[in-house]
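> compute the structure for the input listed below.
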Amino acid sequence: MPAMNMTAPTCHHDADVLIIGAGPAGLALACALADAGMTVQLLEQATRDSLESPADDGREIAMTHRARRVMETLGLWQQLPPAEIAPLREARVIDGGGPSMLRFEPEEASDAPLGWLVPNHRIRHAALKAATSRSAVRLLCEARVSALSIVTDRASVRLDDGREFSAALLVAADSRLSQSRRLAGIGAAMHDFGRSVVVGPVAHERDHQGIAWECFRYGNTLALLPMSGRHCSAVVTVPGDQAVEWLALSDAEFAARIAQQAEGRLGAVQATGPRQHYPLVGVYAHRFAAHRFALIGDAAVGMHPVTAHGWNFGLYGVEVLARELRAAHAAGRDLGALPALQAYEREHRRTTLPVYLGTNALVSLFSDERALPRRARQLLLTVAERVPPFSGLIKSAIRRQLTGVTQGLSGGRP
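Prediction:
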C-alpha cells in the first residue's frame, strides 16, 4: 500500500476513525461508532447545503427486515416521513410474453411485508440528521482527499487544500468508483452491463396492492416499484445506446409505453415527474480491509439494482464492522489492527459474494435475447414456480435474500 511522508504539525489526531464519504453508508457507520464511544471525522467533497437538501434522484430503495432493524437501532428509520414508506407485500417476475410467473410472498401466517420501499433522498436526509445529532461526529464538507498514507501507527489523509487528518483507522465510503480505494492500492472487479436505467415516477388508475413487478421484456426490462398511494416508480433498463430515446419521450409517450408494457395491470398511467438516467456497473472490491483501512457501502460492493441489495448490503457492512470495532474499542485494542478488520471482511464477503455473482448471472441470462436463453428463462420460471420441491427451495432462498431474514447473518439473529 502506498505511503507518503506527511508533516506532523498540521495533522489532527483527535478522531478515532476517519470516514471518507458522507453518503448514507458513511453517515450510518459514523452513528454506530459514536454510539459505541468512538469519535468520528467525516470528510465529504459535496457542499453542506447539498447534503441537507438532497435532490430527489428518482430512486426508490427496497429495504429488508434486517436493514430496517439496523436503521432503527441507529435512529435513521425514525427520521423518515411515514407517509413515504411503502410496504412491499409481494414481488412477481415475468419473462417476455410467456405464461409463467414467479411470485414471492411473505411466509405463511405472517402479516409482515417482504420489505419496504423508501425514496433515496429521504434516506440520505435521515442519515445526515442522525449523524449530525451526535456530538462525537464531526463533518467537514467540501473536503477533497488528494492523498493518503497508511503507516505503522496511523492512517492519514491530505486534502487538496493542504490540510491533513489522521486516526487509528481510515474507512472509505466514497462510492463504487472510490478514489480512496484506488489511493489505498486496492483494486476491484467491475462488471459493465452495457445498459442503463431510466427511472420515472408514474400515477396509475388501479391499486398496486404493494406488488413489485419485474418484467423482462424483449428489448428492455421494466420494474414497477410500489410507492405510497396509487403511484409507482417505473424503472426501465435498456441497452446504453437507447437511454437517450427514452429520456427524449414526452410524458404522455413515456406513460403510454409503461401502460403498454404493464399489460393493463395498473390501468391508465400518467407520468408525474422528471426521468433520471443511470449507467449500470457492478463493482466488487478485491479486498474489504487492510491494515488501518476498510471499505464499506458501494466502495466495497456496488450491486446491479435488480435484486435491490445495494443499500441493504451497505447497512449489513456497517452493522458488522461496527460490531467488530466496538469489541476492539471496549477491550482497549487498536482499532486499525487486522484481526477486527479481517473478521468484518470474512463475514461481509460470505454475505455478499454469492448474491453479487448470482445477480450478475441472472442479469446476463435475462438480458440475452437469443432463442436458447429465452427458452432457458421460461424453463427456470416454470420450475421455480410449479415443480416441487425445487419451487419451495428456490423461492425460500430468494425470499430470505429479499427480506434479510437469514440464519447465520448478524451473529445468527433472524
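> contacts, neighbours, all on C-alpha from now
Will do.
> which of the residues in the longest helix belonging to the chain are buried?
Identified as the longest helix of the chain according to DSSP state H is helix 338-366. Using 16 or more other Cα atoms under 10 Å as the test for burial, helix 338-366 gives 338, 340-342, 344-345, 347-349, 351-352, 355-356, 359-360, 366.
> just checking, what packs against the very next helix or strand once past it?
Counting by DSSP states H and E, the element after helix 338-366 in chain order, helix or strand, is helix 371-386. For helix 371-386, the packing partners by 3 or more Cα pairs under 8 Å, 6 or more residues apart in numbering; DSSP states H and E come out as strand 90-95, strand 101-104, helix 338-366, helix 390-403.
> for Leu148, find the nearest of these.
helix 338-366 (18.3 Å; Cα to Cα).
> that closest one vs strand 90-95, what angle?
Per axes from the mean of the first three to the mean of the last three Cα atoms, to 10 degrees, the angle that helix 338-366 makes with strand 90-95 is 50 degrees.
> I'd like the structure of this one too, to check against the first:
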Amino acid sequence: MACSDERFDIVVVGAGPVGLSFAASLAQSELKVAVVEQQSLERLADPAFDGREIALTHASIRILREIGAWDAIPASDKSPIQGARVLNGSSAFALCFDPPSGSGEPLGVLVPNCRIRDALFKIVRSHDHARLLCGHSVVDATNSHKGAVMTLSDGRQLTARLLVAADSRLSATRDLLGIGANINRLGNSMLICRVRHERVHHQIAVEWFDHHQTVAMLPLMEGVSSLLLTLRSNEADKLLAFDDDLFLTELTNRCQGRLGNMTLTSNRHSYPLVTTWAHQFWAPSAALIGDAAIGMHPVTAHGFNIGLSGQKQLAHRILTACRDRRDIADPDMLYRYESWLRLSAAPLYYATNLLVRLYSGEHPAARLARHAGLRFGQYLPFVRHGISTMLRR
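Okay, the predicted model is just below:
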C-alpha cells in the first residue's frame, strides 16, 4: 500500500506547457496534485530554447493571464502578428489575413515555447498545492471507477482519484490506460531556426506552399524571423548536417531570397511530424489533455491553443465538482469534457489534415485546386474574416 504522502487527488503525467497549465489552473483549490515528469528538476526550471515559437490566440492569452503566466513572460519575448499571407508555388498571388480595421489588436502573438514553460513552472512551483516529481516516468498504471494507481520508474507507487495524461502525442500513459489512437507518422520533419535578415517583415507571417516543401516565416523582433522548413525527413537530416555557411546558402535558395541575406541567430532544431487523435479522451478515473488527446499538424499553429483551452475546460469542471462536493472523476463529467473537446477540435483537426494533403500533393490537379482555393478564399470576404475572427477569439 502506498504511503500517505503518495496519495493524491490528481496526478498529472507530463510537465509540458499543457500539463503545467492544468496544474496552475488548479492552484487556488485545496486539491492535492502531483506532476510527474521525466526531465530533471534543473532542466524543467531552466528550459532551453527549442526553436519553437507558439502562435497564441487572444483566447489563449486570456487563459495564460488568468493563471498568472502571461505577465510573467518578458515583453521582449512577445512578438505580435499583424497579418498573415499564404502563398502557393511561384505565384505572386497571396491569400491575406489581417485584423479587422480599427481593432487595434494583432491577429495573435508569438512567444517562445521555452518562455511559456518557464512562466508556468514558476507558478506551479510557487504554490503548495502541487508536488513536482521530476526525473521519473510512469512504468505501470491501473485504473477503475475507484481510482488510479501508478508505479514510477524508481518503484514508488502513487494513488489518485484522477490520473491526467499530458505526456505527448506518443503518450506512454495513454497506452498504459489501454486507450488507442490514430497515429499518423507523416514521413516529414520540420526544421526550425531563427535568422536575422535584411528585408523588413512588418510583423507579417508568411506560409509558402512550394513544390516538395513548405516554408513558414514567423516575424519576431525587428529584422529577425523564425524560419520553419518542412521537408521529407531524409532531406531535413541532410540540411541539419550542413555547416552554417552551406546551410544558409541552401536556406536562401529554398526561400528564393524572400528575406534577403540571412545570418543564423540560433541553433537549428528538427522535429518529425506526427499527428494523433485518441479514440477516447477519458477512461474510468483518467483523462487525456494536450497532445496526449489531440496532436495537431503545426501548419495552422493551433495545437497548443486547443490543448490550452482543453485543460481549462477540464480544470473548470473539476473545480465545479469540488465546489458542489461531487466526485472529481465523475464519469458523466468526464464524458461531457470529451464531448466538448471533440466538438471544438474536430473541425479544425480534419480541415488541417485535408489542407496538408491538398497543399503537399504534387499532382497537377492538386496544384490547380490549391491555386483556385486561395483565390476563392481571397474573394469571399466571409472566409477570410471568419478565419481572422477564429484566430482572435
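> quick revisit: corresponding residues in the second structure for the longest helix of the first structure?
Aligning helix 338-366 of the first structure against the second structure (TM-score structural alignment) gives residues 331-359.
> ditto for stretch 273-280 of the first structure
Stretch 273-280 of the first structure maps onto residues 266-273 of the second structure, going by TM-score structural alignment.
> and if you look at stretch 65-74 of the first structure?
Using TM-score structural alignment, stretch 65-74 of the first structure lines up with residues 58-67 of the second structure.
> if we can go back for a sec, so which of the helices and strands packed on helix 371-386 of the first structure gets nearest Thr47 of the first structure?
Here helix 338-366 is closest among these (Cα to Cα), at 30.5 Å.
> and the closest one, how far from the second structure on average?
Compared with the second structure after the fit, helix 338-366 of the first structure shows a mean deviation of 0.9 Å (mean Cα distance after the TM-score superposition for the first structure).
> what's the angle from that helix to helix 371-386?
110 degrees.
> just checking, what packs against helix 338-366 of the first structure?
Partner elements for helix 338-366 of the first structure (3+ Cα pairs under 8 Å, 6+ apart): strand 289-290, helix 310-330, helix 371-386.
> go again with 7 Å.
strand 289-290, helix 310-330 (3 or more Cα pairs under 7 Å, 6 or more residues apart in numbering; DSSP states H and E).
> ok, back up a step: TSV please, covering the helices and strands packed on helix 371-386 of the first structure and showing distance to Gln276 of the first structure.
Listed next are those as TSV, based on distance: least, Cα to Cα, whole Å:
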stretch	distance to Gln276 of the first structure
strand 90-95	23
strand 101-104	28
helix 338-366	21
helix 390-403	25
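> which one of the ones you listed lies nearest to Arg217 of the first structure?
Using Cα to Cα, the nearest of those to Arg217 of the first structure is strand 90-95, at 6.2 Å.
> so that closest one matches what in the second structure?
Under the criterion TM-score structural alignment, strand 90-95 of the first structure matches residues 83-88.
> that stretch vs the first structure, mean deviation?
Averaged out, stretch 83-88 of the second structure is 0.4 Å away (mean Cα distance after the TM-score superposition for the first structure).
> isn't Leu266 of the first structure right up against Gln209?
No. Leu266 of the first structure is beyond contact range of Gln209, at 10.1 Å (criterion: Cα atoms under 7 Å).
> out of the two, which sits in the more crowded spot?
In this view Leu266 of the first structure and Gln209 are compared by other Cα atoms under 10 Å, and Leu266 has more residues nearby, 19 against 13.
> so who does the more buried one touch?
His204, Glu205, Arg206, Asp207, His208 (Cα atoms under 7 Å, 6 or more residues apart in numbering).
> between these, which is closest to Met303 of the first structure?
His208 (26.1 Å).
> count the neighbours of the aligned partner of Ala372 of the second structure in the first structure for me.
Aligned against the first structure by TM-score structural alignment, Ala372 of the second structure finds its counterpart in Leu379. Close neighbours of Leu379 of the first structure, defined as other Cα under 10 Å, add up to 13.
> how far away is Leu379 of the first structure from Ser100 of the first structure?
If you measure Leu379 of the first structure against Ser100 of the first structure using Cα to Cα, to the nearest Å, the figure is 9 Å.
> got it, and Ile394 of the first structure?
For Ile394 of the first structure relative to Ser100 of the first structure (Cα to Cα), the value is 15 Å.
> more neighbours, those two?
The residue with more neighbours, out of Ile394 of the first structure and Ser100, is Ser100; 20 against 14, by other Cα under 10 Å.
> roughly how far apart are that one and Val235 of the first structure?
From Ser100 of the first structure across to Val235 of the first structure, the span is 22 Å (Cα to Cα).
> what's the answer for Glu319 of the first structure, then?
From Glu319 of the first structure to Val235 of the first structure the distance is 29 Å (Cα to Cα).
> what residues does the helix or strand containing Tyr278 of the first structure touch?
Tyr278 of the first structure belongs to strand 276-285 when assigned by DSSP H and E. The contact list for strand 276-285 of the first structure (Cα under 7 Å, 6+ apart) reads 57-58, 176, 187-200, 300-304.
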